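Asker: Dropping the sequence and predicted coords here.
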Amino acid sequence: MKAYVIGEGSGLEALTLVERDVPKPGPGEILVRMKANSINYRDLLTIKNAGARGITDQRIPNSDGAGIVEALGEGVTHYQAGDRVVGCFFQDWVSGPITEKTMMSALGGPIDGVLAEYVVLKEQGVLPIPESLSFEQAATLPCAAVTAWNCLIEKGEANAGDIALLLGTGGVSIFAQQIAKFCGIQTIVTSSSDEKLERVKKLGASTLINYRDQPDWENAVLEATNGKGVDVVIEVGGAGTLAKSVEAVRIGGTVSLVGVLTGGTIDPTSIMRKSVKLQGIYVGPQDMFAKLIRAIDYNELNPVIEETVAFDNAKDAYRLMESGQHFGKIVIAFS
């Protein structure tokens, strides 16, 4: 089979296409023939900075993939050959709080990911794909969609009528916009692109802020909320935005930090003065993912896919991610 691995070289040149034997599923495992991957900023960073991130040589990247069950290991009872499944970001996090053990089961990091024609996953580490979703659409869900749901609904505890601030128009933010729409949550969205703001407006965004035109965008958020601030912030903006997010959230509100994009130096005074809940979000467990899939299916949510790239040209997907020109998700499709 063909598989991409992180080999020698620097940057995206470290991503190498190799031939490997088709793996065999062990007890409690299934063999999945991949039909689609989607990529996250984490995947790009893993390829470009594998050594610094503690990734061993020849690791298969990517956490998000969907495909068809080809073979079953001993003891598997919930699936059969031919079933359509999507992988879970963490193979060992079924429910409950995150632990060190569950963190070590993240695909495309501590263990091999899914950028290969055939992948072995745990029975507890996949979920059925509803008929309403294609393989490409399902592949966009495991990281970005679950993260958005966790930030907004689970840990964010946002309800209908609340206001959420979404930074940018990448995968997490766009899924958060779509989830907010069917949950009755108002949104304020920031971007440096008027064209992207117009696109997110069509998805139901309530207020749009171009942060290049309004560099003090936290003041624009306060103005849009009559000085109160938003209930929840999904903070994916990058170094230097966290302090602004704290200023933009209401007293007693929540700021959810996503991935490795947040950073910068911050004075904790405003966090304490406003009793802000500041929390890190690292995707979510299988049972949360299952709940999200049911909500997506019921509400007929269509994941926003910016571009679909052929498996043999996978590097082009990461180049698009690196450019920052995408809106929503980027997919790699297998022939």
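Answerer: That came in fine, so what should we check first?
Asker: use CA for all of it now, contacts and neighbours both
Answerer: Will do.
Asker: Hmm, Y282 is touching V258, no?
Answerer: Yes. Counting by CA atoms under 8 Å, V258 is a contact partner of Y282 at 6.8 Å.
Asker: between the two, which one's more packed in?
Answerer: Neighbour count, other CA atoms under 10 Å: between Y282 and V258, V258 has more, with 22 against 19.
Asker: Please tell me I have it right and that one contacts L242.
Answerer: No. V258 lies out of contact with L242 (CA under 8 Å); the separation is 11.1 Å.
Asker: the strands in the stretch 201-335 of the chain, which residues?
Answerer: Taking DSSP state E, counting those that start in this stretch, the strands of the stretch 201-335 of the chain run over residues 207-210, 230-235, 249-258, 277-281, 305-310, 329-333.
Asker: Select, out of these, the one closest to A116.
Answerer: Of all these, the one in closest proximity to A116, counting by CA to CA, is strand 329-333 (10.8 Å).
Asker: for comparison:
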Amino acid sequence: MKVIELIGPGLEAMRVAEREIPSVPAGHAKIRVRAASLNYRDLLIVKGLAPVAYPRIPLSDAVGEVVETGAGVNGLDIGDRVFAIYYPDWQSGPIRPEKFARDRGATGDGVAAEYLVLPANELVRVPDHLSDAQAATLPCAGLTAWSAVTQAGGLIPGSSVLLQGTGGVSLFALQFALAAGAEVWLISSDDAKLERARALGAHHLINYRTTPDWDVEVLAQTVGRGVDLVVDVVGSATLARAVNAVTSGGRISIVGVLGGFEASIPLYPVMTKSVGLHGIMSGNREDAEAMVRAISAQGIRPVVDATFALEELSNALRHLEDGNHFGKVVITFD
């Protein structure tokens, strides 16, 4: 089978290689990969900012078709379309270190391969109405946004949510928040992207380049109350403003580190407003199944910005790094 291998750090240190297709042991299924989506984490790994052992097959999120099952596999049929959960050992319950010690594309080989052979309990069926490219966005971005909105957010109709940017997690969070009946604020530095977010249903749009004190603007628009939930995908550069923008008793879901891994925040408003800070590490298999049910029931379609061929992975990563995407960047397989 054809795979992409990292042989060192850097976008130029990738090669197309061939490996034997693994056999299918008991309890496993062979998947013919149809599409894979990119996450910011993949860019960090490829550039060597998150070191891995080489050679390494990159990427963590893929959708494919079951083409063979091993003995003892129940509930999966030949032809089923499935994705593999992001953390193989996190099947249920709250996060614990041993549940995310193993992941795809970092501690072990990822999904940039024509075939995968995986334990059946790591696989989740995808909604029928989604294309392969759309379904490939679910394991990390989709489930992270789902956890941020449902587990930490606890939204009900009439809740208010603030989202940052128009990447995959933020647009998923927009769709999930709207499905819950929430009122949504969204900030971006690009007016064209803000208009596209409006078309998806965002109620209030703020350009943070022309309105750098966007937290103050959110407070003004909510008559001093603030929002119930902030989904923070940046971290260090935005967390203090997120604290200011959230209401008393509100919550901040910290899902990204685009601004770095260290942050300084004012503790007094965190205390006086009783702000809940929730770190989000994607979600477990049970969460993934709940997300899939919601996507099916609501007819949600993930936003795909662009697709590239497997051999164009370096170009796809450059497109992700440029930051001009709206939604997810996807690799498709022949």
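Answerer: Cool, got the structure. Note that the structure is predicted; figures quoted are calculated from it, not measured.
Asker: Find residues that contact each of Y282 and V258 of structure 1.
Answerer: T147 (CA atoms under 8 Å, 6 or more residues apart in numbering).
Asker: hmm, back to that, overlap in contacts of V258 and L242 of structure 1?
Answerer: Both V258 of structure 1 and L242 are in contact with E235, where contact means CA under 8 Å, 6+ apart.
Asker: contacting residues around the residue most central in space within structure 2?
Answerer: Geometric centre of structure 2, nearest residue: A141, 1.1 Å, by CA atoms, centre = their mean. Going by CA under 8 Å, 6+ apart, A141 of structure 2 touches 39, 168-169, 172, 282.
Asker: can you pull the contacts of the alignment partner in structure 2 of A290 of structure 1?
Answerer: For A290 of structure 1, the aligned position in structure 2 is E289, judged by TM-score structural alignment. With contact set as CA under 8 Å, 6+ apart, E289 of structure 2 has these partners: V124.
Asker: Just tell me what L133 of structure 1 corresponds to in structure 2.
Answerer: L133 of structure 1 maps onto L130 in structure 2, by TM-score structural alignment.
Asker: wait, is R196 of structure 2 part of a helix?
Answerer: Yes. According to DSSP: H, G, I helix; E, B strand; the rest coil, R196 of structure 2 belongs to a helix.
Asker: What is the equivalent residue in structure 1 for it?
Answerer: Checking TM-score structural alignment: R196 of structure 2 goes with R199.
Asker: can you check V73 of structure 2 too?
Answerer: Applying TM-score structural alignment, one finds that V73 of structure 2 aligns to V76 in structure 1.
Asker: One more: W214 of structure 2?
Answerer: Using TM-score structural alignment, W214 of structure 2 lines up with W217 in structure 1.
Asker: isn't its match right up against I209?
Answerer: Yes. W217 of structure 1 lies in contact with I209 (CA under 8 Å); the separation is 7.0 Å.
Asker: what helix or strand is the aligned partner of L178 of structure 2 in structure 1 on?
Answerer: Counting by TM-score structural alignment, L178 of structure 2 lines up with K181 in structure 1. In the assignment (DSSP states H and E), K181 of structure 1 maps to helix 171-183.
Asker: next one: V117 of structure 2
Answerer: Using DSSP H and E, V117 of structure 2 maps to strand 115-119.
Asker: quick one: that strand to structure 1 mean distance?
Answerer: Averaged over the aligned pairs, strand 115-119 of structure 2 sits 1.4 Å from structure 1 after superposition, using mean CA distance after the TM-score superposition for structure 1.
Asker: in structure 1, what residues pair with that strand?
Answerer: If you align by TM-score structural alignment, strand 115-119 of structure 2 falls on residues 118-122 of structure 1.
Asker: Give me the spatial nearest neighbour of P266 of structure 2, chain neighbours excluded.
Answerer: In space, and not counting its chain neighbours, P266 of structure 2 is closest to A240: 6.5 Å by CA to CA, 6 or more residues apart in numbering.
Asker: For Q58 of structure 1, list the residues it contacts.
Answerer: 5-7.
Asker: Which position in structure 2 pairs with it?
Answerer: In structure 2, Q58 of structure 1 lands on P55 (TM-score structural alignment).
Asker: Noted, bye for now.
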